[in-house]
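Novice: No sequence on hand, only this structure:
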């Protein structure tokens, strides 16, 4: 398992845990599968922003597989 701050550690189709915008205060994690990248840079200190297959958007906190 790696953290989600480096884009190189994440691929389309990976199972990840993200923090959704509305869950940032509670730091509640949501698990899903990456459908596309929304952060263009190779690194982001709060996590790479992705869209999950179900349409939810969040910042990756850890890569499950």
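Specialist: Cool, got the structure. Bear in mind that the values here come from a model prediction, so they are computed numbers and not experimental data.

Novice: Please count neighbours and contacts with C-alpha atoms only from this point.
Specialist: Will do.

Novice: Burial check on residue 29, number of neighbours?
Specialist: Burial measure for residue 29: 18 neighbouring residues, criterion other CA atoms under 10 Å.

Novice: List the residues that contact it.
Specialist: 17, 18, 19, 20, 23, 61 (CA atoms under 8 Å, 6 or more residues apart in numbering).

Novice: okay, pairing it with this:
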């Protein structure tokens, strides 16, 4: 899924982000979203998030969303 829209991202999602230091190279970092930092519904460079390990970057793609447990 596209990382430019806030509606596509939820805490707990596994995502690929670009860290500030990697913007020139475009190197992607994989992690799990802890919180969303961008407040607007969209951003042309990707929604800024903080991962569970504390790193901050802009989402390039959402890899998978955790499924709720079946009852």
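Specialist: Nice, thanks for sending it over. If you're wondering where the values come from, they're calculated on a predicted model, not measured in any experiment.

Novice: ok, of the contacts of residue 29 of the first structure, which come out buried?
Specialist: By neighbour count, with 16 or more other CA atoms under 10 Å, those hold 17, 18, 19, 20, 61 as buried.

Novice: one step back: TSV please, covering the contacts of residue 29 of the first structure and showing distance to residue 9 of the first structure and secondary structure.
Specialist: Shown next, in TSV, are those (distance: CA to CA, whole Å; DSSP: H, G, I helix; E, B strand; the rest coil):
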residue	distance to residue 9 of the first structure	secondary structure
17	13	strand
18	14	strand
19	17	strand
20	19	strand
23	23	helix
61	11	strand
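
Novice: Which residue ranges of the second structure form strands?
Specialist: Counting by DSSP state E, one finds strands in the second structure at the ranges 14-19, 28-36, 48-51, 56-64.

Novice: Can you tell me which of those is nearest to residue 1 of the second structure?
Specialist: strand 56-64 (5.0 Å; CA to CA).

Novice: Against which helices or strands is that closest one packed?
Specialist: Here strand 56-64 of the second structure touches strand 14-19, strand 48-51, going by 3 or more CA pairs under 8 Å, 6 or more residues apart in numbering; DSSP states H and E.
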